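A.B. asks: Sequence and computational prediction follow.
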Amino acid sequence: MTTPAGAQELRVFDVTAPDQDTPLTTLLPGERGTAAVWSSDRGGVAVSVEASAGGGAETQFSALRVVDTPTRSIREIARLSDGDRFVPVGWDRGAQLVGACIAAPDGTAVAYDVVGEDAQSARTPMEPGIAASSVQSNGSAVLAIVNGTVVRVWTIGSYGDHRELGARPDERIAFARWKPGGTGIVVSIADRLEVWPSQGGDHRLVASGLPAAADLLVSTDGAIAVLSFDSGRSAVAVDLASGRAAAVPMAGERVLAAISFRG
C-alpha cells in the first residue's frame, strides 16, 4: 500500500469485502516495497524492499524478506548493495526455499537466487535475454521467456535443472503465464494464443488472428485468458477450452494492471 513516503505498508484485502483489510507489516522509514508474492501454502508473503527515493548512495540496497501472515513476523533473508535488485518469484514453504531473480537496473535478469528460510543462499548466473518481468511461478515451478523464442521452465529450488520449450524461429513469444490447476502454460505468440505442456509436447491452438498483446492474464480457475491491446485501451477474454473470444466492454477506460484472485 502506498503512503506519501512510498509503498511502505503490506496489507491483505478481502475481495468480497474490499473495505476491510488486514495489515501485515509496515516498513522502516527510508524504505519502500517493490514486489510481493504469496507462498505456496498462501500462509506467507515474500517481499522485496529497497531504499526509498532521496537516500544517499551509501544507503542504497535491495532486501528479500519473508512475512508469516498468521504471526505477522518478518525476517530478512538476503540483501544486495551493488545496484542490482531482488524480484521475488516464489516461496515453497514445503521445501523452505524462496526463489528470486536478481535484476540489473535496466530490468534484465542477471542471476537466480535460491535462499533458504535459514538465509543460506545459492546463486546461479542467468543468460542474457531474460527480462525479470517475464519470470513467473506457479508455487513450485518457474518459467521465463528467453530472447523471445524460448520458454524456460525450472523448479523454485534449481535453476540449473531446466527444460526449454521453443517457438518457431520466425515467431516471437510475447507473454507466457502458468495455467492454474495443472502444468500447462498459456502463451501469447505472434497472432495466436496457445497452451503448451510444461513437460514438452504438442502446442494446442486456442485462438488466432489476435492483435499484438500488451499483457496477458489467466484466471485462477484456469478457464479464461484475458489479453489487453493498444496499451490497455482494449481487451478480449478467451475461453481456453473452446477458444471462444469476447471483447471486454470498455468505455474510454484503460487497463493499467491486471490481477486475479483465488476462489
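C.D. replies: It's in. Numbers count the residues shown, from 1 in each chain.
A.B. asks: okay, CA-based contacts and neighbour counts for the rest of this
C.D. replies: Will do.
A.B. asks: neighbours around the nearest residue to Glu117 once chain neighbours are set aside, how many?
C.D. replies: Spatial nearest neighbour of Glu117, chain neighbours left out: Gln96 (5.6 Å); criterion: CA to CA, 6 or more residues apart in numbering. Residues near Gln96, counting by other CA atoms under 10 Å, number 13.
A.B. asks: hang on, Gln96 packs against Ala119?
C.D. replies: No - contact between Gln96 and Ala119 fails when scored by CA atoms under 8 Å: they sit 10.3 Å apart.
A.B. asks: A further structure is provided below for comparison with the first:
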Amino acid sequence: MGTTTPAPAHAVVFDDRFAVLVGNTVRRESGPEPLFVLGIASDSGGVVSPDGRRLAYWANGDLRIIDVAPGAQPRTLLAIAGNEGALYFAWSTDGTGLVVGVNGGGGGFADAPPGYTALRVVDVAGGTPREIARIRNANVVPLAWDRQARLIAAYEPTAGGTYRYDVVSESGTVKQTTPGSSLYFLEASHDAQLVFGRIDLPTSAVRVWPVGSYELAADLAVPAGENVLAVAWRPGTAEIGVLFTDRLELWNASGARRTFALPPAPPSSDRYTSLVFRADGKAALVGRQLNTSTETFDTYTVAIDLATGRNTVVQWPGPASEPGRSVRLGP
C-alpha cells in the first residue's frame, strides 16, 4: 500500500473552475464567500449531474433541473401524479437524462413495499417520460443509467440491508439478484461500470461488482479494528474513497490501495464526518462538525490534492458537516 505524505497545510489545492453547492448557495472551494445563489429553495437538496454543471431536484412533486450559473431558471422535466410518489432518481452517465423510481399501488402492513415501482426515464432536453419497467411489490431505488449499454442499475433496500439488486435493460428485461448477506449503502461508479455496497458480517468489507454481474462480486476487507467513516466513488476512475479517522484511502477493485494522511483534527465526533470528491475527481473534501461552544458549531474541512497529497484546511461557519456538492463553473 502506497502512502502519500502531505505537504504543509497552507499548500494550495483549490481550483477556481469548481465550487461547492451548499443549500442553494454556490461558494468557493477555499472558504465561505458566496459566489451566487441559485433560484431554488435552500432545502431543495438534489443530485448534481456527472459533469457538475446541473442540479436535478424535487419541488412539490415536480422533478426539475437548473444550470449551476448566475441567474439560471429551473425547468420541470417530470410531474408525479397524485396517486403516485417518487423520491429516488439517478442521472444517466452522459448527463443527458434521468431515471426515476415512481411508486404506486400501496397498501398492506406498515412496512409493506409499494404495489409497484415504475422505472421511468426522461431526457434533459425535454419530451415525454418513458416507462422502462414496472416491478411489482417492490421499492426500487435507481443507482445508475448507462445509455450506451442501455442498462439501468437499481436495488431494493430494506431495514436489514438490500433485498435484491436489479439490472434492467431499456427493453424492459429485469434481472433480480438476492445478495445473500447484509448489504448497505449501495453506490454506482460515475461511468456505471461498477457498484459497491458495504457489508458488516461476518467481517467488515466493501463489496464491489460489475453492474451487470453481481455474481462476480469481490470483497475488499476493512483492516481489523478500523472504523470506516464514509465511502464514495472517485469520479472518472475505478477507485473508491474509504475514509478513516486519520487518513483517506483510495481502493481499486483489483486490490491496489493508496493512502493520504490527514492532519490532526480538532476534537469532533466521527459520527458527523463526510467525504466529497471534486467533480473532476482530482481532489477530495473531508468535512467534520466541530462543537466550538455549547450552542454553536463550525465545519472543519480538509481539502486534499490527490495527485500530490497536498492538503489545506478550511473552517466554514455553520452546522453542516457536509462540505457541499462539487459543481463546475469553468471549462
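C.D. replies: Nice, I can see it. Computed from a predicted structure; not experimentally measured.
A.B. asks: After superposition, what is the TM-score?
C.D. replies: The TM-score (TM-score structural alignment, normalised by the length of the first structure) is 0.83; 253 aligned residues with a CA RMSD of 2.7 Å.
A.B. asks: Aligned to the residue nearest to Glu117 of the first structure, what sits in the second structure?
C.D. replies: In the second structure, the residue matched to Gln96 of the first structure (TM-score structural alignment) is Arg150.
A.B. asks: wait, isn't its match in contact with Thr173?
C.D. replies: No - the pair Arg150 of the second structure / Thr173 is not scored as a contact, 11.0 Å apart, by CA under 8 Å.
A.B. asks: ok, Ile152 of the second structure - contacts?
C.D. replies: 142-146, 167-170 (CA atoms under 8 Å, 6 or more residues apart in numbering).
A.B. asks: Need the three-state assignment for it.
C.D. replies: Going by DSSP: H, G, I helix; E, B strand; the rest coil, the secondary structure assigned to Ile152 of the second structure is strand.
A.B. asks: and the residue lying closest to it once chain neighbours are set aside, what element?
C.D. replies: Spatially, and ignoring its direct neighbours in sequence, Ile152 of the second structure is nearest to Trp145 (4.4 Å; CA to CA, 6+ apart). If you go by DSSP states H and E, Trp145 of the second structure is part of strand 141-146.
A.B. asks: packing partners for that strand?
C.D. replies: Packing partners of strand 141-146 of the second structure (3 or more CA pairs under 8 Å, 6 or more residues apart in numbering; DSSP states H and E): strand 84-91, strand 97-104, strand 151-158, strand 184-188.
A.B. asks: hey, which of the ones you listed is tucked in deepest?
C.D. replies: strand 97-104 (a mean of 24; mean count of other CA atoms under 10 Å).
A.B. asks: Let me see the residues that make contact with that strand.
C.D. replies: Contacts for strand 97-104 of the second structure (CA under 8 Å, 6+ apart): 80, 83-92, 114-125, 139-142, 144-145.
A.B. asks: Contacts only, for Ala223 of the first structure.
C.D. replies: Here Ala223 of the first structure is in contact with 239-241 (CA under 8 Å, 6+ apart).
A.B. asks: show me where the stretch 101-250 of the first structure has strands.
C.D. replies: 109-116, 121-125, 136-137, 141-146, 150-155, 158-166, 173-178, 184-189, 192-197, 204-207, 213-218, 224-229, 234-239, 245-247 (DSSP state E, counting those that start in this stretch).
A.B. asks: To Ala258 of the first structure, which of those strands lies closest?
C.D. replies: strand 213-218 (6.5 Å; CA to CA).
A.B. asks: contact partners of that closest one?
C.D. replies: 174-180, 186, 188, 224-232, 258-260.
A.B. asks: residue boundaries of the strands in the stretch 1-150 of the second structure?
C.D. replies: Under the criterion DSSP E, counting those that start in this stretch, the stretch 1-150 of the second structure contains strands at 2-4, 18-22, 25-28, 34-37, 47-48, 54-59, 62-67, 75-79, 84-91, 97-104, 116-123, 130-136, 141-146.
A.B. asks: Mind giving me the packing neighbours of the shortest one?
C.D. replies: Think strand 47-48 of the second structure. strand 54-59, strand 325-328.
A.B. asks: Which residue of the first structure is paired with Val211 of the second structure in the alignment?
C.D. replies: Using TM-score structural alignment, Val211 of the second structure sits opposite Ile156 in the first structure.
A.B. asks: so its match touches Ala95, yeah?
C.D. replies: No - the pair Ile156 of the first structure / Ala95 is not scored as a contact, 9.3 Å apart, by CA under 8 Å.
A.B. asks: Neighbour count for the two, which is higher?
C.D. replies: Between Ile156 of the first structure and Ala95, counted using other CA under 10 Å, Ile156 has the larger neighbour count: 26 against 13.
A.B. asks: contacting residues for that one?
C.D. replies: 90-92, 97-99, 114, 137, 139-142.
A.B. asks: how far away is it from Ala122 of the first structure?
C.D. replies: Distance, Ile156 of the first structure to Ala122 of the first structure, by CA to CA, to the nearest Å: 12 Å.
A.B. asks: Many thanks, have a good one.
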